[in-house]
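**Student:** Show me the folded form of this:
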Amino acid sequence: MTEDNQTNDLPQQDNDTPASDGKKQYRRGIKSFVIRAGRLTKGQEGALERQWPTMGMELEDGPIDPQQVFGRDSHVVLEIGYGMGQSLVQMAQAAPEKDFIGVEVHLPGVGSLLHHAEEAGVTNLRTYKDDAIEVLKLIPDNSLDTVQLFFPDPWHKKKHHKRRIVNAEFAQTLRRVLKPGGIFHMATDWEPYSEHMLEVMDAAEGYENIAGKGQCVDRPEHRPYTKFEKRGENKGHGVWDIMYKKIT
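**Tutor:** Reported below is the predicted structural model:
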């Protein structure tokens, strides 16, 4: 479950620039992901064909109301960068009283999610195949109970740190869409990135670390224990879970 990132290392600004016809053109900011090549399996391709009409969501559809999307007023979880989707499907299956929206840019991952959701009979799950920053623009203020970001790309090299998705601006974007008391839950297996997350979020206005400033939480039971995580632990890697609550 990693965010992928763009191959262009040149900073890009979000400035609005007038075009020759007088209309504004919008430059995209620095990406935290890169679209990696990958072929769809037959199972993924079939799941996309069958499930996308009911479970897929498009940027072109515009702003959403989670209550209308799912047809009920429920606890709504947004997961950014769900990878191949197994753990998100497990969470949706384990909590049918909640509703889940996933965001993933990698098409085989989306196909995998839909395949697993179909096999599990999960209906409380929707997905975008888009940049999470663009998706967040469509989410109403104070409408999400939880935002999950598990094992994002840590961008190990210092020159790439600007690509890390967890930054001051991102924190305030999530603050807008989270309900009062809503939770931003991060997990990483790269300790320097956990320190970065803590530094950014402890300084972010409107949040409180539920474990105390600079502290991590024990892995919560609702986050599935994945093969990816087990492989890392077998190699001596740690995993750090970090949770912040929106207080204002």
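**Student:** drop to CA atoms for contacts and neighbour counts, all remaining ones
**Tutor:** OK.
**Student:** who's in contact with the residue nearest to Val239 when sequence neighbours are not counted?
**Tutor:** Nearest residue to Val239, sequence neighbours excluded (CA to CA, 6 or more residues apart in numbering): Asp189, at 4.3 Å. Asp189 makes contacts with Phe151, Glu229, Gly232, His237, Gly238, Val239, Trp240, as judged by CA atoms under 8 Å, 6 or more residues apart in numbering.
**Student:** Relative to Ser143, which of those is nearest.
**Tutor:** Phe151 (23.9 Å; CA to CA).
**Student:** One more, please, to line up against the first structure:
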Amino acid sequence: MTDPAPVFRDRPVSFVRRSGRMSEAQERAWADLRGLYLLEVPRDVAATSVARDSAVDPETVWGRRARLVVEIGSGQGHAIVHAARHAPDTDFLAVEVFRAGLARTMRDADRAGVRNLRLAEANAPEVLEHLLPTASASELWVFFPDPWHKTRHTKRRLVQPAFARVAARALRPGGLLRLATDWEEYALQMRDVLDAAPGFARDFTGEWAQRFDGRVVTAFERKGARAGRAIRDLTYRRTADAAAG
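**Tutor:** Predicted structure coming up:
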């Protein structure tokens, strides 16, 4: 009798990981800088998985006790490198599955002299559930996640009730979850999910939050604006509701 095939994940992921080639500059950055910036993530079966019971100690990783801001889907790193450069007293973690984007982030961070940034090549919900200690993050950022706008693909969207549960676990009470998207239907889904999520309360009045002034304008935002799509922000505060933890 043969052994059963390994189960990679029990839920769809919000990305399709392609093995595109990196540029020479990205290859050099990956080779030269990953020892400085990249976290060694214990794996389960999948290449971007995070093993259970693999929580890191932020004080050990960053060498100090400070606020921790986590960006989920950091892309090329424009937003988080800018933020880390302008807030040296805060620690930052960029979570991304695409190696070329991580390499570009390392290169730009090194050029800017940023040392308060670390990167995780991993599936974001597993980072929130297994890698970060409970209540360790002061802020979580989700800026312009893939909208998966075709109806048959919406199950791949990141912001679902299961994501809200692990986000609530990772955030400290009073911490903030900041989101932005240029797809109205996804913005409405995000709002519905988080309005109903235990452990979260709106940190805005009216329909949408004010634009977060700590978010630099990236290519995704410019692309949406050029297409005539409105940018919508949401901000939720982690409450002390024990049911979410």
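**Student:** returning to what we had before: just checking, what residue in structure 2 corresponds to the residue nearest to Val239 of structure 1?
**Tutor:** Mapped onto structure 2 by TM-score structural alignment, Asp189 of structure 1 lines up with Asp182.
**Student:** Please apply the same query to Leu40 of structure 1.
**Tutor:** In structure 2, Leu40 of structure 1 lands on Met22 (TM-score structural alignment).
**Student:** what's the spacing between its match and Gly101 of structure 2?
**Tutor:** 9 Å (CA to CA, to the nearest Å).
**Student:** Please apply the same query to Gln210 of structure 2.
**Tutor:** 28 Å.
**Student:** Have a look at those two and say which one is more surrounded.
**Tutor:** Gly101 (20 against 13; other CA atoms under 10 Å).
**Student:** Tell me which residues touch the closest residue to the more buried one other than its chain neighbours, please.
**Tutor:** In this structure, Gly101 of structure 2 finds its nearest non-sequential neighbour in Gln76, 4.4 Å apart by CA to CA, 6+ apart. Going by CA under 8 Å, 6+ apart, Gln76 of structure 2 touches Ala100, Gly101, Leu102, Arg104, Thr105.
**Student:** how about the aligned residue in structure 1 for Gln76 of structure 2, secondary structure?
**Tutor:** Alignment note: Gln76 of structure 2 maps to Met84 in structure 1; criterion TM-score structural alignment. Recorded secondary structure, Met84 of structure 1: coil (DSSP: H, G, I helix; E, B strand; the rest coil).
**Student:** Now check structure 1 for the residue matching Ile141 of structure 2.
**Tutor:** Slight slip there: residue 141 of structure 2 is Trp, not Ile. In structure 1, Trp141 of structure 2 lands on Gln148 (TM-score structural alignment).
**Student:** and that match, how far is that from Thr127 of structure 1?
**Tutor:** Applying CA to CA, the value for Gln148 of structure 1 to Thr127 of structure 1 is 14 Å.
**Student:** Let me see the contact set for Leu158 of structure 2.
**Tutor:** The contact partners of Leu158 of structure 2, taken as CA under 8 Å, 6+ apart, are Val13, Ser14, Pro145, Asp146.
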